[in-house]
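>>> sequence isn't available, so here's the structure alone:
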């Protein structure tokens, strides 16, 4: 069972590797990948002070994930998760809000989108 610890801001600290793994991406690269993914994109969490976003993928994905400019967070990691519709602020907030059951982005589609951005230079124009 995942650990969920509440914070004063209404966020929760949640374990990765159980319900989902997360892929950490530079914000600019993540936004470019989101544009390629379109409606296939699941929830995306933004951490403004660190200029990064997280995509949520199926548990177990992190163990085999290797894409330049990204970092996989799987079993043993944690993420600070804001309330479901929190979309702005200085702390973590949703770039794409999660639905009740559609947090996950297909890892193959995400990998292809990220690689397209890296190879095609889309990251620089985002």
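In hand now; what should we look at? Keep in mind that this is a model prediction, so the values were computed, not measured.
>>> all contacts plus neighbour counts: C-alpha atoms, from now on.
Fine.
>>> and the closest residue to residue 2 other than its chain neighbours, how far is that from residue 115?
Among residues not flanking residue 2 along the chain, residue 15 sits closest, at 5.6 Å (CA to CA, 6 or more residues apart in numbering). Separation of residue 15 from residue 115 (CA to CA, to the nearest Å) stands at 27 Å.
>>> pasting the second one now:
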């Protein structure tokens, strides 16, 4: 089944996840920290509404993703994709623009970077 691409008046496209890629939705601050940790290993990132970032990961990642405070988007989900030229809001825009080889972020590297960005989890026992 081909990806759904519904254009908006602002030139954004609603595109289905689970076709060419999955996406990981994270709170903005943790996502910015993860981007800094990843550095040049970071793929394309969309910022939407000033509150969340979307990282693009290999298709199939959503089915095995498990990290508190994040949401994996695979088949049955969609992401608003801004036009290539939109790098500022308001509205969805590229926080990290895609390139010929810069769309996908390695899922394991993203998981580790986000775990570092979130810091120790409250559910862990305190150190003695």
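Perfect, thanks for sending it. This structure is a prediction, so every number in the text was calculated from the model and none was measured.
>>> just checking, the residue nearest to residue 2 of the first structure touches residue 81?
No - judged on CA atoms under 8 Å, residue 15 of the first structure makes no contact with residue 81 at a distance of 10.0 Å.
>>> please enumerate the strands of the first structure.
In the first structure, the segments counted as strands under DSSP state E are 4-6, 12-15, 21-26, 44-47, 52-57, 70-73, 78-81, 93-96.
>>> redo those strands as a markdown table? Include distance to residue 38 of the first structure and mean neighbour count.
Shown next, in a markdown table, are the strands of the first structure (distance: least, CA to CA, whole Å; neighbours: other CA atoms under 10 Å):
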| stretch | distance to residue 38 of the first structure | mean neighbour count |
| --- | --- | --- |
| strand 4-6 | 30 | 14 |
| strand 12-15 | 26 | 18 |
| strand 21-26 | 17 | 24 |
| strand 44-47 | 12 | 24 |
| strand 52-57 | 13 | 25 |
| strand 70-73 | 20 | 20 |
| strand 78-81 | 22 | 19 |
| strand 93-96 | 11 | 21 |
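>>> can you put these in a markdown table and add distance to residue 63 of the first structure?
Output for the strands of the first structure, formatted as a markdown table (distance: least, CA to CA, whole Å):
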| stretch | distance to residue 63 of the first structure |
| --- | --- |
| strand 4-6 | 22 |
| strand 12-15 | 15 |
| strand 21-26 | 9 |
| strand 44-47 | 20 |
| strand 52-57 | 12 |
| strand 70-73 | 8 |
| strand 78-81 | 15 |
| strand 93-96 | 25 |
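>>> for residue 110 of the first structure, find the nearest of the ones you listed.
strand 52-57 (8.4 Å; CA to CA).
>>> average offset between that closest one and the second structure?
Aligned to the second structure and superposed, strand 52-57 of the first structure gives a mean residue distance of 0.4 Å (mean CA distance after the TM-score superposition for the first structure).
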